[in-house]
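Colleague: this one's structure only:
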């Protein structure tokens, strides 16, 4: 039997808290008694206790995070690395701690409700296709902006992209050697830049990204359902 590849999770947490209307970075806001980022890390650890976790934080937040881990008795092993000025640069810095061929999941630090089932499916699909990007179908009607105004488009042709976004390490490493472009809004768009096809995996509407006060209210409800 062919040995399985090492698994990594690069968890990107570069928030400043501006959209949350707080001074505290959103990944450090407490949810059910501990920072959101800790819940996110726990999801990947629950999926695979041997997964290699890399947390990317702004450089001025690394010491704060270390102190929070001590304060909350958070002992799940992970590596930390300073991020860059953009998400592209932050993921690239995280990739610097990935060694050899592996399967890598890149995930938002403030998506603490991803399920182990979704993570497992994404990693499984990567083994077959080389990529696996979690996404859901839009619930609302969609309109495309045009020079004349706007027009309706069929929502069945669109997906809302979430994380994790999973790839073989060699593919990600090659993709992140490109020059950064404005349209690189996530890892899938970066990987498409080297001509790689993207495979979608069904996500969950509960897999929210907590960026606004309204998101935090919903997160508190979702957390009560999981406790």
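Modeller: Perfect, I can see it now. Computed from a predicted structure; not experimentally measured.
Colleague: can we go C-alpha only for contacts and neighbour counts from here?
Modeller: Will do.
Colleague: so which residues of the chain form strands?
Modeller: Assigned by DSSP state E, the strands in the chain fall at 7-12, 30-31, 34-35, 52-57, 79-82, 103-108, 131-136, 142-145, 150-153, 160-168, 200-202.
Colleague: select, out of those, the one closest to residue 22.
Modeller: strand 30-31 (12.3 Å; CA to CA).
Colleague: most centrally placed residue in the chain?
Modeller: When CA atoms, centre = their mean is applied to the chain, the residue found nearest the centroid is residue 107 (1.6 Å).
Colleague: tell me who's in contact with that residue.
Modeller: By CA atoms under 8 Å, 6 or more residues apart in numbering, the residues touching residue 107 are 9-12, 163-165.
Colleague: that one and residue 55, how far apart?
Modeller: 10 Å (CA to CA, to the nearest Å).
Colleague: so what sits against both of the two?
Modeller: With CA under 8 Å, 6+ apart, residue 107 and residue 55 have common neighbours 10-12.
Colleague: thought residue 59 was touching residue 80?
Modeller: No. Counting by CA atoms under 8 Å, residue 59 does not reach residue 80; the two are 9.8 Å apart.
Colleague: which residues are in contact with the nearest residue to residue 114 once chain neighbours are set aside?
Modeller: Excluding the flanking residues, the one nearest residue 114 by CA to CA, 6 or more residues apart in numbering is residue 207, at 5.1 Å. By CA under 8 Å, 6+ apart, the contact set of residue 207 is 111-115, 162.
Colleague: check residue 222 too.
Modeller: Per CA under 8 Å, 6+ apart, neighbours of residue 222: residue 206.
Colleague: from residue 119, how far off is it?
Modeller: On the measure of CA to CA, residue 222 and residue 119 end up 18 Å apart.
Colleague: and what of residue 160?
Modeller: 17 Å.
Colleague: more neighbours: which of these two?
Modeller: residue 119 (23 against 12; other CA atoms under 10 Å).
Colleague: quick one: contacts for the most far-flung residue of the chain relative to its centre?
Modeller: In terms of distance from the mean C-alpha position of the chain, residue 148 ranks first, at 36.0 Å (CA atoms, centre = their mean). By CA under 8 Å, 6+ apart, the contact set of residue 148 is empty.
Colleague: so where do the helices sit in the chain?
Modeller: 36-47, 62-71, 87-95, 116-129, 169-175, 187-192, 213-226 (DSSP state H).
Colleague: for those, give me a markdown table that also has distance to residue 18.
Modeller: A markdown table is the format used below for the helices of the chain (distance: least, CA to CA, whole Å):
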| stretch | distance to residue 18 |
| --- | --- |
| helix 36-47 | 16 |
| helix 62-71 | 18 |
| helix 87-95 | 16 |
| helix 116-129 | 29 |
| helix 169-175 | 30 |
| helix 187-192 | 23 |
| helix 213-226 | 11 |
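Colleague: got another one to weigh against that:
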């Protein structure tokens, strides 16, 4: 089956307080997004890569690619006002209706290639594959009153990306109106009444959001 990777970095990414969006910040020897794209390219050179970033950033991204001699082939697509709209724009850029698509956060450059491989294999069989990891800490549910109650952490998982789907099904899922209940692509898929399949993720596959994440990311790059 034809396979795609939809790398989403459509937001402004300003939570770090840096002068540029986090997806363009360098770790190691190149910007975060380049690490992410290269990881999927290294997994399968025949994979069709689609990068979703703000349309206003196209020229800046192209200049970065020239600056860092980054030549991994990819299609640029303009993001929307929300992650839902950015993913939808990316899916709309895929003419095919048959195949598989891995949807991945652009600021998760440390996904393991084994996770990518299993995501495609599982999605081909079941329709979907959502990378998750077990919780290490104890958790409590906090009520509006401020009271809290113990929760069994074994009943919960932390959700990562990639979230990989049969193309025809995820395209249909994204035909609906956007809802605040859609916290990720899996919830959009579930809205159709379809059950998602979970696969093991990898703990290093962090989403770089804070300054501490960026420091940890630099450490991970230095280990390679």
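Modeller: Good, I have the coordinates. Everything quoted here is computed from the prediction, not taken from an experiment.
Colleague: picking up where we left off before, and the residue nearest to the centre of structure 1, what's its match in structure 2?
Modeller: Correspondence of residue 107 of structure 1 to structure 2, assessed by TM-score structural alignment: residue 104.
Colleague: now its match: closest residue in space that isn't a chain neighbour?
Modeller: residue 162 (4.5 Å).
Colleague: residue 84 of structure 2 too?
Modeller: residue 178 (6.9 Å).
Colleague: what separation do you get for the one you found and residue 188 of structure 2?
Modeller: 9 Å.
Colleague: between those two, which has more neighbouring residues?
Modeller: Neighbours around residue 178 of structure 2 and residue 188, counted as other CA under 10 Å, are more numerous at residue 188. The numbers are 22 against 12.
Colleague: need the contact list for the counterpart of that one in structure 1.
Modeller: Here residue 188 of structure 2 is matched to residue 190 in structure 1, going by TM-score structural alignment. The neighbourhood of residue 190 of structure 1, defined by CA under 8 Å, 6+ apart, consists of 175-176, 184.
Colleague: now do residue 193 of structure 1
Modeller: Contacts of residue 193 of structure 1 by CA under 8 Å, 6+ apart are residue 175.
Colleague: counting neighbours, what do you get for the residue mapped onto residue 155 of structure 2 from structure 1?
Modeller: Applying TM-score structural alignment, one finds that residue 155 of structure 2 aligns to residue 157 in structure 1. If you count neighbours by other CA under 10 Å, residue 157 of structure 1 ends up with 8.
Colleague: please apply the same query to the one 10 residues further on.
Modeller: By other CA under 10 Å, the residues close to residue 167 of structure 1 number 29.
Colleague: counterpart of it over in structure 2?
Modeller: In structure 2, residue 167 of structure 1 lands on residue 165 (TM-score structural alignment).
Colleague: mind checking how far that match is from residue 124 of structure 2?
Modeller: According to CA to CA, residue 165 of structure 2 and residue 124 of structure 2 sit 8 Å apart.
Colleague: now the common contact residues for those two.
Modeller: residue 100.
Colleague: returning to what we had before: looking at the shared contacts of residue 107 and residue 55 of structure 1, which is nearest residue 50 of structure 1?
Modeller: residue 10 (14.0 Å).
Colleague: what lines up with the closest one in structure 2?
Modeller: In structure 2, residue 10 of structure 1 lands on residue 6 (TM-score structural alignment).
Colleague: quick one, what contacts its match?
Modeller: Per CA under 8 Å, 6+ apart, neighbours of residue 6 of structure 2: 49-52, 87, 90-91, 101-104.
Colleague: can I get the shared contacts of residue 107 and residue 55 of structure 1 in TSV with distance to residue 46 of structure 1?
Modeller: Below are those laid out as TSV (distance: CA to CA, whole Å):
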residue	distance to residue 46 of structure 1
10	15
11	15
12	18
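Colleague: show where stretch 64-76 of structure 1 falls in structure 2, residue numbers please.
Modeller: With TM-score structural alignment as the criterion, stretch 64-76 of structure 1 aligns to 60-72.
Colleague: that stretch: how far from the chain's middle?
Modeller: 21 Å (CA atoms, centre = their mean, to the nearest Å).
Colleague: next: stretch 82-99 of structure 2.
Modeller: Distance of stretch 82-99 of structure 2 from its chain centroid, counting by CA atoms, centre = their mean, is 13 Å.
Colleague: which parts of it are buried?
Modeller: Within stretch 82-99 of structure 2, the residues scored as buried using 16 or more other CA atoms under 10 Å are 83-91, 99.
Colleague: what about whatever residue of structure 1 lines up with residue 205 of structure 2, distance to residue 215 of structure 1?
Modeller: The equivalent of residue 205 of structure 2 in structure 1 is residue 207 (alignment by TM-score structural alignment). From residue 207 of structure 1 across to residue 215 of structure 1, the span is 11 Å (CA to CA).
Colleague: from the opening residue of stretch 98-112 of structure 2 to its closing one, how far?
Modeller: 25 Å.
Colleague: so how far is it off the chain centroid?
Modeller: 5 Å.
Colleague: what do you get for stretch 162-174 of structure 2?
Modeller: That offset, for stretch 162-174 of structure 2, works out to 14 Å (CA atoms, centre = their mean).
Colleague: contact partners of that stretch?
Modeller: Residues contacting stretch 162-174 of structure 2 (CA under 8 Å, 6+ apart): 88, 91-92, 96-105, 116, 119-120, 123-124, 127-131, 185-186, 188-189, 191-192.
Colleague: contacting residues for the nearest residue to residue 80 of structure 2 once chain neighbours are set aside?
Modeller: In this structure, residue 80 of structure 2 finds its nearest non-sequential neighbour in residue 86, 4.6 Å apart by CA to CA, 6+ apart. Residues counted as contacts of residue 86 of structure 2 (CA under 8 Å, 6+ apart) are 8, 10, 52, 78-80.
Colleague: much appreciated, bye for now.
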